[in-house]
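Peer 1: Generate a structure from the sequence data that follows.
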Amino acid sequence: MAEHTGETRNEQLTRNVGELLQELRVAQAGVQILFGFLLSVVFTDRFHDASGFEKSLHLSAVVLAMASTALLTAPAAWHRLLFRTGSRERILTVGNKLVLVGLVCLALAITCTVALIAKVVYGEISMIIMAVLSVLIFGTLWFVMPIRLNPADGDQPTGPPK
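Peer 2: Alright, predicted model coming up:
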């Protein structure tokens, strides 16, 4: 039996896979909207007049959004391909790592996009300020705070109180 929940190991793995896939639905919506926006920018008249640096920043955002899409959809694809093969634990272990890297790519893609917009609209200083601010916000909310909220003692439950 799994600790704290009264579930069997298989029930816990099934629930964890379901939770992972549900979390991916939330992240994927954001990356799809961003990716669509980035792809459409290339077809505007203003983009053709952009500097080489601005085009490079845009391409960096596109590549990061593409990588994020691939990384965030991989666990769902793996689940479909490996359904009922007894691979849930491996899907969760590797899938969790892929999702974390995918979230880093998503945060960087958004940062590049925000920096590009700030550069085009307000200039280089605004670009730097917005990029730093974006990295700080994502880094703090997505990575620093969860690490700090994690109980020091691994035996403590991490879910909400009942």
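Peer 1: Going by C-alpha atoms from here, please, whenever you check contacts or count neighbours.
Peer 2: OK.
Peer 1: Strands along this protein, start to end?
Peer 2: Here the chain has no strands by DSSP state E.
Peer 1: any idea how far residue 88 is from residue 24?
Peer 2: Distance of residue 24 to residue 88, given as CA to CA, to the nearest Å: 16 Å.
Peer 1: And for residue 12?
Peer 2: The gap separating residue 12 from residue 88 is 10 Å, by CA to CA.
Peer 1: before we move on, what about residue 138?
Peer 2: Distance from residue 138 to residue 88, by CA to CA: 29 Å.
Peer 1: Return the residues in contact with the nearest residue to residue 66 once chain neighbours are set aside.
Peer 2: Nearest in space to residue 66, with sequence neighbours left out and distances taken as CA to CA, 6 or more residues apart in numbering, is residue 35 at 7.3 Å. Applying CA atoms under 8 Å, 6 or more residues apart in numbering to residue 35 gives the contacts 62, 65-66.
Peer 1: Please give the structure of this sequence too, so both can be compared:
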Amino acid sequence: MSDGSVERDQDDEWNYRARHETETQRLDRNWAALLQELRVVQTGVQLLTGFLLTLPFQQRFTDLTDFEVIVYLMTVALSVLSTMLLVAPAGFHRVLFRRHALPALVSAAHKLTVCGIATFGAALVGVVLLIFSFVVSPRVGLVAAVVAAGIFCGLSVLAAILRLRNRVDDDPPTSDQRRSDRD
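Peer 2: This is a model prediction of the structure:
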């Protein structure tokens, strides 16, 4: 068994003990949570994509340098890709609807969402680079983009790092665990 499946088995056991839910109930809950997350993220992605798609029709678009045009095109590509990745779970659901494929649906939608959020973050960094480069200078644009990338990555992994650092199990410790903690 791989590490991922051991971790998943432990998670399944915890969910059953703590929530008294079956695997199907857990998958339903995970799907509902994923849909809520998609609703939040998709709004931002769609607004960004719409904004980017209108830029070439603005009068000052011709003032962009070759570097800024390349950054713009890469950013549009990332934003459109992000939109596609974050909309794909709905299409995947339609294809798998009533086929009893909830485990595959939740797993694939999770992966698509993670990729969609990552490409959205890259698109946001591209927008920061483009705007700061256009308004101030390419050098300032690069600095601002690095800062934005650091913030996005930091916020994306901050919860996981804090969780691992302060490893708190939701189950109360057993008497053996309490004894070993005192030793």
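Peer 1: What's residue 5 of structure 2 aligned with over in structure 1?
Peer 2: Matched to structure 1 by TM-score structural alignment, residue 5 of structure 2 sits unpaired.
Peer 1: Kindly apply the preceding question to residue 142 of structure 2 instead.
Peer 2: Per TM-score structural alignment, residue 142 of structure 2 is aligned with residue 128.
Peer 1: tally of neighbours for its match?
Peer 2: When neighbours are counted by other CA atoms under 10 Å, residue 128 of structure 1 registers 16.
Peer 1: Was I right to think it contacts residue 115?
Peer 2: Yes: using CA atoms under 8 Å, residue 128 of structure 1 is in contact with residue 115, at 6.9 Å.
Peer 1: Without its sequence neighbours, what residue ends up closest to the residue nearest to the spatial centre of structure 1?
Peer 2: For structure 1, the residue nearest the mean C-alpha position is residue 103 (2.0 Å; CA atoms, centre = their mean). Of all residues not flanking residue 103 of structure 1 in the chain, residue 68 sits nearest, at 6.7 Å (CA to CA, 6+ apart).
Peer 1: That neighbour -> structure 2?
Peer 2: Under TM-score structural alignment, residue 68 of structure 1 pairs with residue 82 in structure 2.
Peer 1: now residue 101 of structure 1
Peer 2: Residue 101 of structure 1 maps onto residue 115 in structure 2, by TM-score structural alignment.
Peer 1: One more: residue 78 of structure 1?
Peer 2: Looks like residue 78 of structure 1 aligns to residue 92 there (TM-score structural alignment).
Peer 1: Can you name the residues that contact the closest residue to its match other than its chain neighbours?
Peer 2: Nearest non-adjacent residue to residue 92 of structure 2, counting by CA to CA, 6+ apart: residue 105, 7.0 Å away. Residue 105 of structure 2 is in contact with 89, 92-93, 96, counting by CA under 8 Å, 6+ apart.
Peer 1: Still touching in structure 1? Go through these.
Peer 2: Of the contacts of residue 105 of structure 2, the ones still in contact in structure 1 (both residues aligned by TM-score structural alignment, their matches' CA atoms under 8 Å) are 89, 92-93.
Peer 1: Which of those residues fall in helices?
Peer 2: 89, 92-93 (DSSP state H).
Peer 1: Narrow the residues you listed to just the buried residues.
Peer 2: 89, 93 (16 or more other CA atoms under 10 Å).
Peer 1: Would you reformat the ones in helices among the kept ones among the contacts of residue 105 of structure 2 as CSV and include distance to residue 72 of structure 2?
Peer 2: Output for these, formatted as CSV (distance: CA to CA, whole Å):
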residue, distance to residue 72 of structure 2
89, 27
92, 30
93, 32
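Peer 1: How much space separates the closest residue to the match of residue 101 of structure 1 other than its chain neighbours from residue 4 of structure 2?
Peer 2: Distances taken as CA to CA, 6+ apart put residue 85 closest to residue 115 of structure 2, at 6.9 Å, once the chain neighbours are dropped. Distance of residue 85 of structure 2 to residue 4 of structure 2, given as CA to CA: 23 Å.
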